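**Q** This is a predicted model, with the sequence first.
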Amino acid sequence: MSSSSHGIGGLKYDPKKRERPPELNVFIALVAIVALFEILGRLIIGDSFLFNTRERVDTLFNEQRLKIIILQVSIIGIIALGVTQVIISGGIDLSSGSIVGGAAMITTAFAQSAMNEYGMENVKPILGAEWLDLPIIVPLAIGLGVGLLAGIVNGLLIAKFNIPPFIVTLGMMLFMRGIATFVTKGRPISFLQEDYTAIGAGMNPVFIFIGLAILMHFLLKYTRYGKHTYAIGSNEQAARMSGIKVDRLKVLIYSIAGLLSALAAIVMSSKALTGQAGMGLMYELDAIAMAVIGGTSLAGGRGSILGTCLGALIFGVIISGFTFMRLDAFYQEMAKGIIIVAAVILDQWRAQKQAAKA
């Protein structure tokens, strides 16, 4: 009788032991959470979380709530895309939120206009009158350059000096938050150019997030860059012995993460029509939580962009659900804390389960 298992290159595969893709488990959890808020809404406040209950509304779903959810998660989701590949590589990035703050302040300082849309004159430009109304490519290039430089520094310190990622990115977090405050001594920046504010208008943040998610999914799943990223996260020593240039790859991974954080800063500040030193505060924890909820292992070597996108939606649904249930804002912060701890516990449980099967 022939065996039901077969394999390639000595690696055996048993169809009976197939498991559901981790992304499917995350999707099921997302559906369950939406259903929970739907039930609680109808029982407690007499309203529907997902569907339209108002008269004279032709749409079945509550489009406004759905738009709010995806807009809320799109900007942090951009950060989470970069954080995901960092965690897959076996690292961690605590600086992403502060890079958002620093890049937002520096970018908007160069994106100021002499007049606002109401005809009011900008009498106190941050950098002086000669720096007003620059071609839009200038502030964008400077802002992205700030994020890229921060990422390169992170990567070099981690790869070349063998400093733990936690320490390096914690230091960068404090440094970039200081930069964000230093630029204007904590004052917000307004009078932004129309070309700049158009970047974050309407649903543009969502489209940008989706486009970047597709790009990052392709990079991680179908390119040598992605295969090597998973390899160093699974076993860095084995990756070195197989010829992978680990140090160079780490610098590239953190550079991309910094670049994505800077892009999130541009989208966020253009959406808010202002630059503020507090932008991105604690976003690094939200981004890590989105990735881990989506199935990315804090131990490295496992995770996906699709999972992170679903994790971001879970995060957004929970926060929106708390608002829908008319709970005070501090409950949302408490919920975030619970989500982050729960995500780590879930990751540990998955790791133990994986180890037991090995």
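**A** Sure thing, it's come through.
**Q** Only C-alpha atoms from now on, for both contacts and neighbour counts.
**A** Noted.
**Q** Would you confirm that residue 106 contacts residue 184?
**A** No. Here residue 106 does not reach residue 184: they are 9.3 Å apart, not a contact under CA atoms under 8 Å.
**Q** Show me which of those two is the more surrounded one.
**A** Per other CA atoms under 10 Å, whichever of residue 106 and residue 184 has more neighbours is residue 106, with 25 against 18.
**Q** alright, now check it against this:
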Amino acid sequence: MNNITESQIQHRSHTSFALRLQKWRKSPVFYPLIGFVVIFIAMAFVNDNFLTSTNLSNVARQVSINAIIAVGMTCAILTGGIDLSVGPVMALSGTVAAGLMVAGFPPEVAILGGLLVGALFGAGNGAFVAYAKMPPIIVTLATMGIARGLALIYTGGYPISGLPQGFSILGRGEFLGIQLPILVMLVVYILAFVLLNHTAIGRYIYAIGGNEEAARLSGIRVSRYKVLVYTISGLTAALAGIVLTSRLMSGQPNSGIGFELDAIAAVVLGGTAIAGGRGAIIGTLIGAMMLGVLNNGLNLMGVSPYVQNIIKGGIILLAIYISRSRDK
């Protein structure tokens, strides 16, 4: 009798585990996590310096900038949109903050000024998308050029230096042994997780991406939330620009070039459907870490940057293919 009971318990245990595994496989985070683990282990095997504490800390710090930008990009893509202006907005916000400090404003005021610039640019993008009914890719492609041009005009094409030494803490400082850029990144992801998973706003964002017309008919003010989403994207780009400015201790008008592509890659690798409506913010963080580990490992191996672009492009195509296959 005891043997039968034990076998029944084992059978139920195996069944329960299989059900949990099947449910987990349906999660948007499943494949990104597997991909990250595979790449991490591969890089650890091919290079002895990869697992050193100094290198891993460097990877985390480098990932933090792209990961912060990718939060806003995730929100935009979840609604079925995209934001190509994040790189130039990042540069403009960083240079504005640097210029305000050089002009004599306290760092706190300068940081708020830089964040305000990013938020206003994002709100402008959202207004064109939501109320003028213009395609997000066209709107943000146009504002991409506008933001870069304004950054170059504002600085005269030269970096802004001479920033107060205390400002460097944000990009170079530590708290409890953890670098501040990493802490900023974690705080941003915690806030984004709460917003997307535990608030009505998050539910509306997913609903808009899943079926915009159905969301509108159900009473959701789609235009308002689209403006909010692009404002968040501009705000996270501005924050990343300010953190980078603090790390470099100068406002660089040419910073952020290509960062929009890295942010999109992090979102896609993280399992968010490019058509919107499905994804997880934790997956975006995993995607950003995957890119960071891949870049670092290939650099340690001495792989040419041109070859790295080919490898990253191939991985992104594979991620999109897997995403589309799961949607069918």
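**A** The structure has been received and is ready for your questions. All of these numbers come straight from a predicted model, not from anything done at the bench.
**Q** Tell me the spacing between the most centrally placed residue in structure 1 and residue 263 of structure 1.
**A** For structure 1, the residue nearest the mean C-alpha position is residue 80 (2.0 Å; CA atoms, centre = their mean). Distance, residue 80 of structure 1 to residue 263 of structure 1, by CA to CA, to the nearest Å: 12 Å.
**Q** With residue 165 of structure 1 instead?
**A** Taking CA to CA, one finds residue 165 of structure 1 at 22 Å from residue 263 of structure 1.
**Q** So between these two, which is more surrounded?
**A** Higher neighbour count among residue 165 of structure 1 and residue 263: residue 263, with 25 against 20, using other CA under 10 Å.
**Q** counterpart of that one in structure 2?
**A** Counting by TM-score structural alignment, residue 263 of structure 1 lines up with residue 239 in structure 2.
**Q** Can you name the helix or strand that the residue lying closest to that match once chain neighbours are set aside falls in?
**A** The shortest distance from residue 239 of structure 2 to any non-neighbouring residue, by CA to CA, 6 or more residues apart in numbering, is to residue 115 (6.3 Å). Per DSSP states H and E: residue 115 of structure 2 is located in helix 107-130.
**Q** That helix corresponds to what range in structure 1?
**A** Counting by TM-score structural alignment, helix 107-130 of structure 2 corresponds to 136-159 in structure 1.
**Q** what's next to that stretch, contact-wise?
**A** Stretch 136-159 of structure 1 is contacted from outside by 99-100, 102-104, 106-111, 163-165, 168-169, 172, 195-196, 246-248, 250-263, 266, using CA atoms under 8 Å, 6 or more residues apart in numbering.
**Q** what's the distance between residue 50 of structure 1 and residue 69 of structure 1?
**A** According to CA to CA, residue 50 of structure 1 and residue 69 of structure 1 sit 11 Å apart.
**Q** again but with residue 180 of structure 1, I slipped
**A** Taking CA to CA as the measure, residue 180 of structure 1 falls 27 Å from residue 69 of structure 1.
**Q** Settle it for me: which of the two has more neighbours?
**A** The residue with more neighbours, out of residue 180 of structure 1 and residue 69, is residue 180; 27 against 21, by other CA under 10 Å.
**Q** The more buried one -> structure 2?
**A** Checking TM-score structural alignment: residue 180 of structure 1 goes with residue 151.
**Q** now the helix or strand hosting that match and helix 107-130, what's the angle there?
**A** Here residue 151 of structure 2 sits within helix 136-155, counting by DSSP H and E. Angle between the axes of helix 136-155 of structure 2 and helix 107-130 is 150 degrees (criterion: axes from the mean of the first three to the mean of the last three CA atoms, to 10 degrees).
**Q** Before I go, just wanted to say thanks for your time.
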